[in-house]
Structure formats: C-alpha cells, structure tokens
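Engineer: no sequence for this one, just the structure:
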C-alpha cells in the first residue's frame, strides 16, 4: 500500500502554491489550520489536485473544508482514500 507522509503532504502543498517563499512549512504544522499556514480554500483545492495527480486518487471537493482543515486531518483523509483504493 502506498503511504502518504507529512513530507509528501508538504511537497504537494508547496507545489500547489508554487514554492511561495512566504509559506513556512519547516515547523510543527500538523494541527495548524490551513488558513493560518497561508492556504485559502483555492490553495487547498490545488493541494487536493496535486495529491490526485501524484497518487491517482480522487479527492472530492465537497468536503475539503472538513477533511483538509489541518495537515493532520489531510493525512488521515488521504490515507483513508489510499486504503480504499487498495481494497477496491
């Protein structure tokens, strides 16, 4: 099974914002709200698209505010999607 780590998420986050120097992900971010990390709803959608592209899964847009509210929630959500893919 493919694992989705914090390093993987950080890479997708940086790709989504074009490696913006104002985005600091080199600190403890797991429980920080995405908005406080500099990711508005459009940026979170872009993170979801990067995850889809890299892992070949579908991340539905309808619940991103809940499922991707923090990096910790995002990790758990994507791990769940990846395990569903393996089960299918």
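Structural biologist: Arrived safely, thanks for sending. Please read these numbers as outputs of a predicted model, since none were measured by experiment.

Engineer: hey, let's count contacts and neighbours off CA atoms from now on
Structural biologist: Will do.

Engineer: how close does the nearest residue to residue 37 once chain neighbours are set aside get to residue 10?
Structural biologist: Nearest residue to residue 37 in three dimensions, chain neighbours excluded: residue 23, at 6.7 Å (Cα to Cα, 6 or more residues apart in numbering). Computed as Cα to Cα, to the nearest Å, the residue 23 to residue 10 distance reads 11 Å.

Engineer: repeat for residue 84
Structural biologist: 22 Å.

Engineer: who's more crowded, the two?
Structural biologist: Between residue 84 and residue 10, counted using other Cα atoms under 10 Å, the more crowded position is residue 10 (16 against 11).

Engineer: Residue 25 is in contact with that one, correct?
Structural biologist: Yes - Residue 10 is within contact range of residue 25, at 6.9 Å (criterion: Cα atoms under 8 Å).

Engineer: Helix or strand for residue 26, just tell me which one.
Structural biologist: Element membership for residue 26 (DSSP states H and E) is empty, with no helix or strand holding it.

Engineer: before we go on, here's another structure to hold up against the first:
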C-alpha cells in the first residue's frame, strides 16, 4: 500500500468532517498547524483514523491518536504503521 500524503489526509478530513475555512486555502503550508486550530476536534481525528484503517489497512491505537496534534504528525504515524506492517510481512 502506498504512503499517506498530507494532501490525501486533508481530503479525508474534509470528507469526514467538512471543510474549515482555515484549511480552504490551497497551497498554504498547514502541515504543522494544530488540528484544533484548523477546526478538527478529536471526533474528526477518530473518524479520519477509521477511514485510514479502511483505505490503508493500518490502525492507530487510541493513545497514539490522543497524541496527534498536527496533520504532519498524523501522516507520520500512519506511514510509520504502514512501514512496520510491511516489515512484519516481509520478515
């Protein structure tokens, strides 16, 4: 499975929780902006994580989700889980 990108995560969040004005500006570097500032609460993060699980086949534990504060951290956590799953399959 391919890696999750920042662009794809933004699309998933928009589909799950709607589009916030803070995220609407295309081309704006929002990767390190706090999710809360972007208008996404913990419910939106959990819904996006569920969507990622369906699309990418990896699940982020609840404690890991609670620590995610930015889009870049979300993408990083998913891609780390993908790499770990791939390593386990090839071992």
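Structural biologist: Structure's in. What do you need? These numbers come from a predicted model, not from an experiment.

Engineer: before we move on, the earlier item: residues touching the residue nearest to residue 37 of the first structure, list them.
Structural biologist: Contact analysis of residue 23 of the first structure by Cα atoms under 8 Å, 6 or more residues apart in numbering lists 14, 37-38.

Engineer: and residue 52 of the first structure, what pairs with it in the second structure?
Structural biologist: When the second structure is aligned by TM-score structural alignment, the residue opposite residue 52 of the first structure is residue 53.

Engineer: In what element of secondary structure is that match found?
Structural biologist: Counting by DSSP H and E, residue 53 of the second structure is part of helix 42-56.

Engineer: And that helix, what does it pack against?
Structural biologist: helix 6-17, helix 62-67 (3 or more Cα pairs under 8 Å, 6 or more residues apart in numbering; DSSP states H and E).

Engineer: picking that back up, quick one: the match of residue 52 of the first structure from residue 67 of the second structure, how far?
Structural biologist: Noted for residue 53 of the second structure: a distance of 18 Å to residue 67 of the second structure, by Cα to Cα.

Engineer: The two: who's more crowded?
Structural biologist: residue 53 (14 against 10).

Engineer: What sits closest to the more buried one if chain neighbours are left out?
Structural biologist: residue 59 (5.2 Å).

Engineer: Provide a list of residues in contact with that neighbour.
Structural biologist: 49-50, 52-53, 81.

Engineer: what's the helix or strand for it?
Structural biologist: Counting by DSSP H and E, residue 59 of the second structure is found in no helix or strand.

Engineer: who touches the spatially most central residue of the second structure in this structure?
Structural biologist: Closest residue to the average C-alpha location of the second structure: residue 74 at 4.1 Å, with Cα atoms, centre = their mean. Residues in contact with residue 74 of the second structure (Cα under 8 Å, 6+ apart) are 65, 68.
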